[in-house]
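> only geometry, no sequence info:
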């Protein structure tokens, strides 16, 4: 898989500066992500189910393009999973591992104005892509969500599908299965899963290069013809796919997003 070059993504509160970057620490965090997720069943108490909350900034006036907002959500998700604070001895390690080693769930919420500013006070990582902003929060029990986040609406708002043009060949592309008609919130959770899967599937060297470029990616929608070709890539092992558990919107086992690594070095 090829390295990932500079792009327009801005990650706040995520990676250290190049001079301070701890390669050994990153290696440990990538190894944990590469082991995959799950293994533990759901707890008997539903309130203890673990989830990552993703907050999308959706201003009432001049909302961002859907594709850029999904790219921000995807980048924020993987940036948090490889942040130094989730590594061994990190302040977020216990909460992160409790989530990663159980069933992976993400809950997408929307915020604007003072709500968005308040969301940025909660532990997590914010990413901006072409003016679109998303924040991935440190996971925890669904019954113990911070009050500033719990009040945010989960559904009810969507964005029109946009046409941003062909994806940059020097960036990984997360292809969304357009046939499923997923809402913005559902698609944001799915591209977040996809970016994590892709990072874990990359070699340590290529994952580090992606980290140095702040995990930037493109998000595009795939029609039926494109999806068949992408599914062939998954079968060949040159792309990775998200298969949804089917808790919301789609049938269990649905292939929702396919992540393809950068095509050029």
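Structure received. Bear in mind the structure is a predicted one, so any value in this text is a computation, not a measurement.

> make it CA atoms for all contacts and neighbour counts henceforth
Noted.

> Might one say that residue 171 is in contact with residue 215?
No: if you go by Cα atoms under 8 Å, residue 171 and residue 215 don't touch, sitting 9.2 Å apart.

> Who has more neighbours out of those two?
Looking at residue 171 and residue 215 with other Cα atoms under 10 Å, you find the greater number of neighbours at residue 215, namely 31 against 26.

> So that one lies in a helix, does it not?
No: counting by DSSP: H, G, I helix; E, B strand; the rest coil, one finds residue 215 to be coil, located in no helix.

> Could you tell me how far it is located from residue 181?
26 Å (Cα to Cα, to the nearest Å).

> one more structure, for comparison:
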């Protein structure tokens, strides 16, 4: 695990400054070539007749994102290391698409990992340039991933990802955000040398609970402008969105509480 977790070091190095300042999340990308943008594709299995529960789908997405990052093939010298390292060294952008039936089956052969939680399935893929995305992924729709809210009850044991109660997001957008959150938690554990905690989390399949916070919980856990203290004292990291889709730049979408 130590060798694999090294892939997260670029994220470790920039976490505090990146999340402390709103302007850090809104860097100018006007000169960026869209075809060269690196993305981690995620595919949500949403069958027409029997769609998954929204919470279970988000929990599967959260686990899939970090599982593919910390796969043995991503360690230095591994076959996935170079594309994963290049992606984590920049903006950790993700795009969530939906699939059903034959289209879901078609993407299973592409490099990545599928995670199932409570009957919900999500596959996270090796990051790639937009121009290099295979047709099995690009033909899938991004829109239409909305699912009805469910009532999952109290969080289980382990990490909890708290969605911002004041920021509505589609299931696809939320899936990308909770995927960011598990990566940030793993990076913070790596930074403090908590290899045993990472090993234990991995052994449990990177399971975590996803819940929408109430106002009291959100205000109590929010790092504000001091992410270092929030992690050290409250074991909380945060996802601050760049604002490319659905939400305003600098919006904190998820608080990741390590328990």
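On my side now, so go ahead. None of the values given here were measured: they were computed from a predicted structure.

> Let me see the TM-score of these two.
Here the superposed chains carry a TM-score of 0.86, computed using TM-score structural alignment, normalised by the length of structure 2; 236 aligned residues with a Cα RMSD of 2.0 Å.

> Next, the contact list for the equivalent of residue 255 of structure 2 over in structure 1, please.
Using TM-score structural alignment as the criterion, residue 255 of structure 2 maps onto residue 258 of structure 1. By Cα atoms under 8 Å, 6 or more residues apart in numbering, residue 258 of structure 1 lies in contact with 174-177, 194, 230-231, 234, 239-242.

> And for the spatially closest residue to residue 128 of structure 1 that is not a sequence neighbour, the neighbour number?
Leaving aside its chain neighbours, residue 128 of structure 1 sits nearest to residue 10 (5.1 Å; criterion: Cα to Cα, 6 or more residues apart in numbering). Other residues near residue 10 of structure 1 number 20, with proximity taken as other Cα under 10 Å.

> Residue 10 of structure 1 against residue 214, yeah?
Yes: if you go by Cα under 8 Å, residue 10 of structure 1 and residue 214 touch, sitting 7.2 Å apart.

> Within the helices and strands, which one has the closest residue to residue 123 of structure 2 other than its chain neighbours?
Spatial nearest neighbour of residue 123 of structure 2, excluding adjacent residues (Cα to Cα, 6+ apart): residue 114 at 4.0 Å. Element membership of residue 114 of structure 2, judged by DSSP states H and E, is strand 112-117.

> all helices of the stretch 101-250 of structure 2, in order?
Along the stretch 101-250 of structure 2, counting by DSSP state H, counting those that start in this stretch, helices occupy 101-107, 135-138, 171-191, 195-203, 215-221, 227-234.

> who's in contact with the spatially most central residue of structure 2?
Structure 2 has residue 179 as the residue nearest its centroid, 1.0 Å off, counting by Cα atoms, centre = their mean. Applying Cα under 8 Å, 6+ apart to residue 179 of structure 2 gives the contacts 61-66.

> Out of those residues, who's the most crowded?
Using other Cα under 10 Å as the neighbour test, the contacts of residue 179 of structure 2 are led by residue 61, with 34 neighbours.

> what do we get in structure 1 for it?
Taking TM-score structural alignment, the alignment pairs residue 61 of structure 2 with residue 73 from structure 1.

> From the centre of structure 1, point out the most distant residue.
Structure 1, Cα atoms, centre = their mean, max distance from centroid: residue 44 (27.3 Å).

> In three-state terms, label that one for me.
Going by three-state DSSP: residue 44 of structure 1 is coil.

> The longest strand along structure 1 vs structure 2, mean deviation?
For structure 1, the longest strand by residue count, based on DSSP state E, is strand 50-57. On superposition with structure 2, the average gap between strand 50-57 of structure 1 and its aligned counterparts reaches 0.2 Å (mean Cα distance after the TM-score superposition for structure 1).

> Determine the next helix or strand in the C-terminal direction from that strand.
Next along from strand 50-57 of structure 1, by DSSP H and E: helix 66-81.
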